[in-house]
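1. The sequence and its predicted three-dimensional model are supplied below.
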Amino acid sequence: MAKYDKADLERRMKGAVESLRSDLSGLRTGRANTALLDPITVTVYGANTPLNQVATVSAPEPRMLTVQVWDKSNIGPVEKAIRSAGLGLNPINDGNTLRLPIPDLTEERRKELAKLASQYSEKAKIAIRNVRRDGMDALKTDENKKEISEDERKRLETELQKLTDEQIKAADEVSAQKEKEILGK
């Protein structure tokens, strides 16, 4: 087990919050935004590949996204990945390009998206807690190796818990802001 490294733990926790921000940017509120498709991965050439590595996504108009697939043989898998991503989008395949009309959000769809946002938030909070657990384990190991005293371990555990609480609060704030945006409040 690695030694306790507060800077590394903090970096990992902040990374979880940034990942949440990135995931939430993919949940849009009824207008076209290329970030909507960022979380999508496509199975091509026997591997799961991010959509933006097999196609160009653009928003030519406020309620339309276009996906220009670089290798025409991948249009089918890309279309399938977009349909199954749970975003409520139905690609129109014109042979060369996929057009994605962005539907108006129904109240039901807004609630689904808000629920998805809270699932993303919960995943981020689990990641933050896992980082805390790693830190706690490192502190116990350091104490067992007599590298730090019991008092020092307890002080650092309190510090780590405070950092964890701050990052979970940040994740909650990011999520609440997005849910508010989705529900149009």
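-> Perfect, I can see it now. Numbering: from 1, shown residues only.
2. Could you use CA atoms for every contact and neighbour count after this?
-> OK.
3. tell me how far the biggest helix by length in the chain is from the chain's mean position?
-> The helix that spans the most residues within the chain, counting by DSSP state H, is helix 107-144. Offset of helix 107-144 from its chain centre (C-alpha atoms, centre = their mean, to the nearest Å): 11 Å.
4. ok, second structure coming up, stack it against the first:
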Amino acid sequence: MSDDFILDTDDLTRRMDGAIANLRVEFASLRTGRASASILEPIMVDAYGSQTPINQVGTVNVPESRMVTVNVWDKGLVGKVEKAIRESGLGINPQLNGTIIMLPIPELNEERRTQLTKVAGTYAENGRVSIRNLRRDGMDQIKKAKNDGISEDDQKFWEGEMQGLTNDYIKRIDDQLEIKQAEIMQV
């Protein structure tokens, strides 16, 4: 009946790429002891009546390995940006210098590094779960096609393709986790 079944691997790949991109964003929010503009990405500032990303109210720079600066464009927002950074939970104490907010990045102690590696592991596991859920969606499509009449050989072929795709993305997550954990533990 429908021996010409083709699994939409492009859609599944796009969705799996989205899971990897989400993992990268979560990893970027983890402070590693080295200055990085990406640690400020999740911070939103109450500006002009709405929540605005910090990079849309000022320029974020990394002048030194342990310093991030935010040059706020509107003097009226300096206090709000400082407050948003203070309340972000990053453990960074902002210092004001006119419209420039300086953020010295303190060294991480061993206990905090261990905690951060566990958090990174949790983020990675959430990514793996997302990939497995997408695998399940693909397998459901294959089972539906089997009920619609594709051959058992085609079913096995597509199940193998789906498993190979899943294994590839799980490996990518594991590789990124390994890199992030090494970065966190580096003194």
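-> Structure received. Bear in mind that the values here come from a model prediction, so they are computed numbers and not experimental data.
5. Work out the TM-score between the chains.
-> Here the superposed chains carry a TM-score of 0.80, computed using TM-score structural alignment, normalised by the length of structure 1; 182 aligned residues with a C-alpha RMSD of 2.7 Å.
6. if we can go back for a sec, check which element follows the longest helix of structure 1 along the chain.
-> Note on helix 107-144 of structure 1: by DSSP states H and E, the next helix or strand toward the C-terminus is helix 150-183.
7. in that next one, what's buried?
-> Neighbour-count burial for helix 150-183 of structure 1, with 16 or more other C-alpha atoms under 10 Å as criterion, is recorded at 153, 156-157, 160-161, 163-165, 167-168, 170-172, 174-176, 178-179, 182-183.
8. Ok, stretch 124-137 of structure 1 next?
-> 124, 125, 127, 128, 129, 131, 132, 135, 136, 137.
9. Then stretch 40-55 of structure 1?
-> Neighbour-count burial for stretch 40-55 of structure 1 [16+ other C-alpha under 10 Å]: 40, 41, 42, 44, 50, 51, 52, 54, 55.
10. Would you reformat the residues you listed as JSON lines and include distance to residue 71 of structure 1 and secondary structure?
-> Converted to JSON lines, the buried residues of stretch 40-55 of structure 1 look like this (distance: C-alpha to C-alpha, whole Å; DSSP: H, G, I helix; E, B strand; the rest coil):
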{"residue": "40", "distance to residue 71 of structure 1": "17", "secondary structure": "coil"}
{"residue": "41", "distance to residue 71 of structure 1": "15", "secondary structure": "strand"}
{"residue": "42", "distance to residue 71 of structure 1": "13", "secondary structure": "strand"}
{"residue": "44", "distance to residue 71 of structure 1": "10", "secondary structure": "strand"}
{"residue": "50", "distance to residue 71 of structure 1": "14", "secondary structure": "strand"}
{"residue": "51", "distance to residue 71 of structure 1": "12", "secondary structure": "helix"}
{"residue": "52", "distance to residue 71 of structure 1": "13", "secondary structure": "helix"}
{"residue": "54", "distance to residue 71 of structure 1": "7", "secondary structure": "coil"}
{"residue": "55", "distance to residue 71 of structure 1": "8", "secondary structure": "strand"}
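11. Thank you kindly, that will do.
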